[in-house]
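Undergrad: A predicted structure for the sequence below; I have some questions about it.
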Amino acid sequence: PKPYKELTDVCWGDPHSLGVKPLTFVRQVLAACVYPELMSSHKLPLDVRQRAQWLLGKCEGGSIGSYPASAGIPEIIQRMSKSIARRDGGVPCNPENVFISPGSQWSLTNIIHVLVNDEAPLRTGILIPVPCHVTTITSITSLGAAVVPYFLSEEHGWALQVEELQRALESAKGGCNPIALYVINPGNPAGYVQSRKSIQEVIRFASEKRLVLLADEVYQDCVYGKNSEFVSYKKVLAEMGPPFSDTVELASFHSVSKGFMGECGLRGGYVELVNLDPNVVNYISNLNYDTTSVLAQFALDLMMNPPRPGDPSYPLYNQVRNANMLVQNVKMAHEVVNSLPGLSCQPVEGGAFVFPRVFLPPRAIQKAKEEGMQPDTFYCMRLLEETGVLITPGCEYRQKEGTYHIRFCIMASQDTINKALKHLATFHTKFMKDFS
């Protein structure tokens, strides 16, 4: 028998599975769309009924069961583009450059697919941050492209440094032809948030080296660092003016799965393209974008156009929106991790994860090798076997040679986080003692 009664799984960014409650407004609107009879009931707030009515009015026959337009429901895309323009302080957003998809990863994979040249003598290269979430690495390699890693600076709060981009580009010479630079802001698994200055430097670098910028901005609504603020790559690009604003090619990704909504099961996301050749945009528009369900498109509309002050649903929505559950989770995780000898965590400014470094004793590293495991995998396996807490080892996200990390999700209920941290603290103390 196992020494624990239940599994505490905090390894994935799946908030609802970790005890986070779905947003009332979102679920009420979706429920009314699925079962329109609910709209005749006054149990639902007026703005919920009005939104459901508006959304159903954009479906053939007023039903979510009818086929949507292949590129997405046009009125929803129009509203999304207005919302993107609002986010960016009025920078225009052309709805013809916004493409709905079944999640940001789907969009990213398809954009990379368009960029990869199978017939060139050298493989196409994509610069990616280290650490980087594993699904992107898998997508790049499965499409026949080469991963060109650039290391984020852990000592400087996981900062993205242009000198390191330069080094990575040099290292690729002769091995592949780098054509794109992938950035994650806010970070995953490392929870940094890029400053405006940092984004400007990256844009200048991409411009000089003629790289397409792939900006993964799915955690844009999850920023909690006191001096941190999310600014989109598109907004900074527009502020920089010509020649940058009209030449640097950019694809920006967002999703209903990540961040504040956490509706992972609905599979909805979008990509906005900036400065791409019209022929390329046209080609992308003909890709199989009709795979996004109607409910996922509705969820995108609700994410981009939430209740506003004065709406009946606004007080509750705003209360949840500003609840400091995440801030408290971050604070608690940071304090517990940094209080344990042999664990060290940089400040978490945004995103959904904590990515502490583990300073493993030589005996633990030796034991892991004997068992044919990476040292941080060995640590995570022992944690699972002894406490039932499931986290992921840093080696899955790539890391600097000789360093070890663990990753766990903080977008969880406080009970779940409390339990995971309590078990981690007890286990870690014993583990370090056993292998010292």
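TA: Right, received. Where do you want to start?

Undergrad: from now on I want contacts and neighbour counts done on CA atoms only, so please keep to that.
TA: Fine.

Undergrad: pull up the gap between the residue nearest in space to the middle of the chain and residue 65, please.
TA: Centroid-nearest residue in the chain: residue 218, 4.0 Å away (criterion: CA atoms, centre = their mean). According to CA to CA, to the nearest Å, residue 218 stands 28 Å off from residue 65.

Undergrad: now do residue 148
TA: In terms of CA to CA, residue 148 sits 44 Å off from residue 65.

Undergrad: neighbour-wise, which of those two wins?
TA: residue 148 (23 against 13; other CA atoms under 10 Å).

Undergrad: can you tell me the closest non-neighbouring residue to residue 154?
TA: Excluding the flanking residues, the one nearest residue 154 by CA to CA, 6 or more residues apart in numbering is residue 346, at 7.3 Å.

Undergrad: one more to weigh against that first structure:
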Amino acid sequence: MSYNKAPSITAETINPRVKIIRYAPCGEIVKHAARLEQEIEENPASIPFQEIIYCNLGNPQVLSLCDNPALMDRDEARALFSPCSIRRARRILNSIPSKDTGGYTDCRGIKCLRQVVADGITARDGFPSTADDIFLTDGATSAINLMMQILIRSHEDGILSPLPEYPLYSASIILHGGTMVPYNLTEDNGWGLEIFEVKRCLEEARSAGLTVRAMVVINPGNPTGQVLSVTNQEEIVEFCRKEGLVILADEVYQENIYAENKKFHSFKKVARSLAYDENDLTLVSLHSVSMSYGESGRRGGYMEVSGVAANVKDQIYKVASLTLCPNIAGQILVSLAMDPPKLGDESFESFDKEKEQIRSSFCKRAKTLEKAFSGLEGVTCNKLEGALYLFPRLHLPSAAIRAADFEGVSPDIFYAHRLLDATGIAVVPGSGFHQASGTIHIRCTILPDERKIEAMVARLRAFHKAFMNEFRGSQQVMNDLRR
């Protein structure tokens, strides 16, 4: 008997869609940062800094009691946990069929927790939500992939997505066999969304034979940090209703608003305020505990699906069931995030104080980074209104652009690599977010550690000054040679 000794899976035999997709926040810059981190550990004298500052990604009592229910019956529990936390943990455990956090749940999540989320949405928006419309998920990412599986039938199905984009969307659309239909945000207008631009892109896609099925809107924006006005949201709702498009509303940064004249409004609230109900518009809203609440690794999120027929919801349920169920820790955290302590609860004052401290800290860090980038030579940076990211534009000397071309990389990648090698600051090149052609950007995350901000800013300023001087000098030398 002969055996086939060739590998069963190779780079040539995997799904070609996998090879096409890119996810810049965890791309080559981050891999290079990891190599430098290893070099620091093995040979610290060879590197001009002693730590990597990761600016590429945006990175509880009740949960502890749910995982260790025996603690609630011990006398010392009253000294360690608030009465409010103990009551919540008991209520959550009693709602779980197995009465512990180690078993499977409904594939949509525990019904009691879905109802808590629905009640939280109702309180936030002033319009009713029901548990049957809620799917708890392993972060918003899994909800996005789930909806792409439902919406995309072939490459002839298109999804409208903003540029610059969060690359998960283009990757998910490609991976599921669809076609991304990009629409451009306007940098000179604070990364505003112009509805005539979306309409132009929709008409071009339809003329090319595509069936455009949905429109992705990220509010607050990633990587651009803008917050949509209610008027802009109303335009989007009217547009999608008229054109028969599903609104995929990515609202994971709803707690991260820094501009004093801006406020978050969910798309569901805007649609209901316009008197549109489930018969008028299909809307999928996404939220998670990753960004607003800093619990990225817990993988907790939800999607609210409204305006779909019962038999469609059955199909969404079927696809969700393939993963058996979302993790229980994430489910619990989402329910807590949507049902925070209220005035009169024992833990309200400490919760409210901590929340305000976190919000103030985010706001301070955002303004510090915004000021730092805006003060650099040849850098313009729009005001950060929300989310966790700055997307400054670099106007580099022509000599630097030619140097990048000589190395076979784009100018943003060239700059980001030089920044990382010189300072240990890891940012994401703007090309990973499909920045507008002819522009150069980087995306920088608001650091989670306030103590590192000043050190990072000092390194950034010193590097940028040296970089600009180096290539401005190179340009002068070339000009002299030409003369």
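TA: That came in fine, so what should we check first? Fair warning: this is a prediction, and the values are worked out from it, not measured in the lab.

Undergrad: what's the match for the residue nearest to residue 154 of structure 1 in structure 2?
TA: Taking TM-score structural alignment, the alignment pairs residue 346 of structure 1 with residue 382 from structure 2.

Undergrad: need the contact list for that match.
TA: Each residue near residue 382 of structure 2 by CA atoms under 8 Å, 6 or more residues apart in numbering is listed here: 187, 190, 370, 390-392.

Undergrad: what about the alignment partner in structure 1 of residue 450 of structure 2, how many residues nearby?
TA: Using TM-score structural alignment, the partner of residue 450 of structure 2 in structure 1 is residue 414. Neighbours of residue 414 of structure 1 under the rule other CA under 10 Å: 18.

Undergrad: so where is stretch 131-147 of structure 1 in structure 2?
TA: By TM-score structural alignment, stretch 131-147 of structure 1 lines up with residues 164-180 in structure 2.

Undergrad: next one: the matching stretch to chain centre, how far?
TA: 14 Å (CA atoms, centre = their mean, to the nearest Å).

Undergrad: what is the end-to-end distance of that stretch?
TA: 13 Å.

Undergrad: again with stretch 256-267 of structure 1
TA: Stretch 256-267 of structure 1 end-to-end distance (CA to CA) = 7 Å.

Undergrad: so which residues of the stretch 251-400 of structure 2 form helices?
TA: Here the stretch 251-400 of structure 2 has its helices, by DSSP state H, counting those that start in this stretch, at 267-273, 310-321, 328-337, 348-374, 398-407.

Undergrad: need the contact list for residue 247 of structure 1.
TA: So residue 247 of structure 1 contacts 207, 275 (CA under 8 Å, 6+ apart).

Undergrad: that one -> structure 2?
TA: That one, residue 247 of structure 1, aligns with residue 280 by TM-score structural alignment.

Undergrad: how far away is its match from residue 366 of structure 2?
TA: 39 Å.

Undergrad: now do residue 448 of structure 2
TA: 11 Å.

Undergrad: so which of these two has more stuff around it?
TA: Higher neighbour count among residue 448 of structure 2 and residue 366: residue 366, with 25 against 18, using other CA under 10 Å.

Undergrad: I figured the more buried one was touching residue 446, is that so?
TA: Yes. Because the distance of 6.1 Å satisfies CA atoms under 8 Å, residue 366 of structure 2 is recorded as touching residue 446.

Undergrad: overlap in contacts, those two.
TA: Shared contacts of residue 366 of structure 2 and residue 446 (CA under 8 Å, 6+ apart): residue 388.

Undergrad: tell me the counterpart of residue 219 of structure 1 in structure 2.
TA: Aligned partner of residue 219 of structure 1 by TM-score structural alignment: residue 253.

Undergrad: kindly report the same for residue 399 of structure 1.
TA: Per TM-score structural alignment, residue 399 of structure 1 is aligned with residue 435.

Undergrad: its match: how many residues sit nearby?
TA: 20.

Undergrad: ranges for the helices of the stretch 51-200 of structure 2?
TA: 61-67, 77-80, 83-95, 111-125, 139-151, 168-175, 195-207.

Undergrad: for those helices, give me JSON lines that also has mean neighbour count.
TA: Compiled in JSON lines, those are given as follows (neighbours: other CA atoms under 10 Å):
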{"stretch": "helix 61-67", "mean neighbour count": "19"}
{"stretch": "helix 77-80", "mean neighbour count": "12"}
{"stretch": "helix 83-95", "mean neighbour count": "17"}
{"stretch": "helix 111-125", "mean neighbour count": "20"}
{"stretch": "helix 139-151", "mean neighbour count": "20"}
{"stretch": "helix 168-175", "mean neighbour count": "22"}
{"stretch": "helix 195-207", "mean neighbour count": "15"}
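
Undergrad: among those helices, which is nearest residue 272 of structure 2?
TA: helix 111-125 (9.1 Å; CA to CA).

Undergrad: between the closest one and helix 83-95, how big is the angle?
TA: Going by axes from the mean of the first three to the mean of the last three CA atoms, to 10 degrees, helix 111-125 of structure 2 is angled at 130 degrees with respect to helix 83-95.

Undergrad: and helix 111-125 of structure 2, how far from structure 1 on average?
TA: Once fitted to structure 1, helix 111-125 of structure 2 is off its aligned match by 0.8 Å on average (mean CA distance after the TM-score superposition for structure 1).

Undergrad: now that helix: which residue numbers in structure 1?
TA: Going by TM-score structural alignment, helix 111-125 of structure 2 sits over residues 74-88 in structure 1.

Undergrad: cool, and stretch 303-320 of structure 2?
TA: Stretch 303-320 of structure 2 corresponds to residues 271-288 in structure 1, going by TM-score structural alignment.

Undergrad: residue 359 of structure 2 is nearest to which of the helices of the stretch 51-200 of structure 2?
TA: helix 111-125 (18.2 Å).

Undergrad: which one in structure 1 is aligned with residue 215 of structure 2?
TA: Using TM-score structural alignment, residue 215 of structure 2 pairs with residue 181 in structure 1.

Undergrad: contacts only, for the aligned residue in structure 1 for residue 53 of structure 2.
TA: Mapped onto structure 1 by TM-score structural alignment, residue 53 of structure 2 lines up with residue 8. By CA under 8 Å, 6+ apart, the residues touching residue 8 of structure 1 are 388-390, 416, 419-420.
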